[in-house]
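K.L.:
turn this into a structure:
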Amino acid sequence: MSDRAAVTSEETTDKQDAYANFDASADHDAESETEAGIAPSTTGWEWTQDELIAEIRESFALIEPHGPAAAAWFYDHFLGANPRYRKYFSDEPAIQHRRLFQAVQRIVSDLDRLEVFLPYLRRLALRHRKFGLRAAHYQAFGASLMATVANFCGERCTERTIAAWETGYGLVATVMLEAVADADSVAPPYWEAEIIAHEALTGDIARIVARPLEDTRLPSAYQFRAGQYAAVETAALPRVWRDFSFAGQPGNEEIEFHVQLGRAGGVSEVLVRQTAVGDHLRVAEAEGELAFPDPDRVARLLAVAHGTGAAPVYALVADAIAEGDRRPLTVLLVSDGGPHYLAEAFRALADKHGELTIEEIVDDLAAAVVQTHNAATGPGGGCGAVLVGPSAMVDECRSALLTAGVAAEGISSDLFD
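P.N.:
Alright, predicted model coming up:
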């Protein structure tokens, strides 16, 4: 989600990558030396855009009902053909399979909407830049993709079908590799960062402040926006990256995360229990689009945040105050028990804001969301919303807001799972 100042448990906050979770920079064989982009299919087929999209979508319709099985089959084929990459994968294959299939679904769905398709591919490529992926890895991935298409389309898979997927995947790979090449020329894929503060906010939540160190090869300051997040790697768990939101404001030399204790042996547990001042982290470039709607679109705001999901919301509110945005804003804080750990910090922001209301919600969140929206949408315009938390909570709140009349484009969200 965004520079998620909220780091939550592995089970609820960790984001998995859609493609292979491996660090190709560790491989220096002949395959990883291939740097050229993958060209579209050279099978000799001639396509109009409509014909190409139709062929891909018609064949994907045969695969889609078997999504989890197809994703699992793909990874079995990929790792069977490329066993040296197995050590770089996470230990949560079901989540990884789901993320992969969701990415393919989205790409196929957006093939005829380049204004959505191309930015998504670039974001996907930049997200995987920290793994050091190169053209050879995309080629290996593409080979397993073609095998999966052939297997799940069965007798309905023709030479034309494979040629269409090769052409489509060639476009995808070319766009992604070009995005990586552009980014590699101006900034490193991740920054080394030294921890300068580590303190307990509650029994299972730690505040961690780190100072990114400039890369001598590509000197550039670490940059992020309020509401964004970044993937973090610890020395104790090499090649295992987990996403955490930024809790602090941009514009200084420090980054802040609020990390909730996760499963034993996970990145969150390492950060909370096994990390101290002076230790180093790797922090990938900032990602995410979480933001309040612009003032010219809505006059009132609502934010709903679960647990450490309040951290990026806190950063957004602090940034809004700094920018002079004093639109009426209600923040609903949701915790699993007891007072919310950031409630007092938000109340301090309310004194500076002037139009900020803080409420802690124990149950019936959807009703509270609708009530807040209805109370806010008097004269002066509609309500825009930011939702941060587990997918079930976000889906529940989004549905309630849409039913209440909030426009879909007025809702910005960040999922923890």
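
K.L.:
going forward, measure contacts and count neighbours with C-alpha atoms only.
P.N.:
Noted.

K.L.:
the strand or helix carrying His77 packs against which elements?
P.N.:
Using DSSP states H and E, His77 sits in helix 67-81. Packing partners of helix 67-81 (3 or more Cα pairs under 8 Å, 6 or more residues apart in numbering; DSSP states H and E): helix 93-109, helix 135-153.

K.L.:
out of those, which comes closest to Arg207?
P.N.:
helix 93-109 (27.5 Å; Cα to Cα).

K.L.:
could you list the buried residues of that closest one?
P.N.:
Buried residues in helix 93-109, counted by 16 or more other Cα atoms under 10 Å: 95-104, 107-108.

K.L.:
for comparison, sequence B:
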Amino acid sequence: MLQQETIDIIKSTVPVLEENGEKITKRFYELMFGNHPELLNIFNHANQKQGRQQKALASAIYAAAKHIDQLEAIIPTVVQIGHKHRSLGIKPEHYPIVGKHLLLAIKDVLGEGASDEVILAWEEAYGVIADAFIGIEKNLYIEAESQDGGWKDFRPFTVSKKVKESDVITSFYLKPVDGGKIASFLPGQYISIKVKDGNDSFTHIRQYSLSDAPNGEYYRISVKRERYNSEKPDGRVSNFLHDMIQEGDHIEISAPAGEFVYVPDENPIVFISGGVGITPMMSMLKKAVQSDVSDITFIHATMNGNVHSFHKEVTDVVNENTNVNYYIAYEQPTNEDIQQKQFSVDGRLTIKTLEQWIPSKDSIIYTCGPVPFMQAVYKMLRELGIETDQIHYEFFGPALELN
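P.N.:
Sure, this is the predicted structure:
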């Protein structure tokens, strides 16, 4: 428990953190990686370069300071981050390193504003927050290893099949090298894969949603090829997978993780995906039709049919289940799309189309896609009267705010 004096000091820093949060986290990563370059084997380099990780960490620190006297308010966020940490292999011994460099960064950025009493208060507070993460992650590690078919850290899998789903997305079917059991998962969860190409001294870890229903035999991930250059580095691993990984090759993966999962409900269920955000929805959809749900709506928005993955799979589900409605929005349909009448609307999703397609204001919404897409969808859903606790979403990468 923190003393009231410590709580008061931490709360007094909230306005400063709101103003300087990203400066502090940027300096934090510079210091930490400078002293511990081995941690670059765990952290996503692209998120670092694009500033997403710095922004997400700044938001987390701000939330912790704001709720320092009621840390239970941020437990859902701690659990969400804990899943990512367990999937990446973050261990208790990493937390003192993070704490040391976070305090150094606060000193560097705030200068005289970081008095001894402020630093001491933050040192004490960080210890409490770190213990919360370590405790939750300990349980997640135990659960991952002890479950039927589970394992510790990373395990080698073979690419048993590689399937091109569209011009930009390819699926990889993964089976364990040892031929043993594999852990089940909840629809919407992801796995981390660890790869190393010959052009880099560091390993790279990326998290990909499981895009098929649990089956006990294989995992399927479906990877979008991102553009890769010095200005857009997040395509490094996806291009490596598309170009270099072939059937029969081995990839190390961690056990399934994640809090963005489908939960059966009596109310209508609506899945709204944009682009590659369709991947977790495939697993959710296949589970939903097995549940006692009377009304399921599947909405997908993408550029056109050339980049539309899983259309046949979804259509097959629709044809086999009378309680599923399927709508497609193509922003720039091709002539072939127009001739085949494969889409429902020409253009981006609008509040008018969502109002027509969503069965009722009681619907439970699951959405995933690029951040601008989800921000737009979230805003429209709220304007339609959908309550925040009915809207569930997932970010590919560090968590950000939609509202």
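
K.L.:
can you give me the TM-score here?
P.N.:
TM-score of the superposed chains, computed with TM-score structural alignment, normalised by the length of the second structure, equals 0.80; 361 aligned residues with a Cα RMSD of 2.8 Å.

K.L.:
among the helices and strands packed on helix 67-81 of the first structure, which comes closest to Pro250 of the first structure?
P.N.:
Pro250 of the first structure lies closest to helix 93-109 among these, at 29.5 Å (Cα to Cα).

K.L.:
just the angle for the closest one relative to helix 67-81, thanks.
P.N.:
Interaxial angle, helix 93-109 of the first structure versus helix 67-81 (axes from the mean of the first three to the mean of the last three Cα atoms, to 10 degrees): 110 degrees.

K.L.:
report all helices and strands that helix 93-109 of the first structure contacts.
P.N.:
helix 49-63, helix 67-81.

K.L.:
okay, strands next: where are they in the first structure?
P.N.:
Under the criterion DSSP state E, strands of the first structure are mapped to 6-7, 190-200, 205-212, 229-234, 241-245, 255-260, 280-284, 300-306, 329-334, 356-361, 383-389, 411-415.

K.L.:
could you dump the buried residues of helix 93-109 of the first structure to TSV with distance to Ile411 of the first structure?
P.N.:
TSV is the format used below for the buried residues of helix 93-109 of the first structure (distance: Cα to Cα, whole Å):
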residue	distance to Ile411 of the first structure
Ile95	25
Gln96	26
His97	27
Arg98	24
Arg99	22
Leu100	25
Phe101	25
Gln102	21
Ala103	21
Val104	24
Ile107	22
Val108	24
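
K.L.:
need the counterpart of Pro312 of the first structure in the second structure.
P.N.:
With TM-score structural alignment as the criterion, Pro312 of the first structure lines up with Pro280 in the second structure.

K.L.:
I'd like the strands of the first structure as a markdown table, with mean neighbour count appended.
P.N.:
Output for those, formatted as a markdown table (neighbours: other Cα atoms under 10 Å):
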| stretch | mean neighbour count |
| --- | --- |
| strand 6-7 | 37 |
| strand 190-200 | 18 |
| strand 205-212 | 22 |
| strand 229-234 | 24 |
| strand 241-245 | 30 |
| strand 255-260 | 28 |
| strand 280-284 | 23 |
| strand 300-306 | 25 |
| strand 329-334 | 24 |
| strand 356-361 | 18 |
| strand 383-389 | 27 |
| strand 411-415 | 22 |
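
K.L.:
so which of those strands gets nearest Ser59 of the first structure?
P.N.:
Per Cα to Cα, nearest to Ser59 of the first structure of those: strand 411-415, 30.6 Å.
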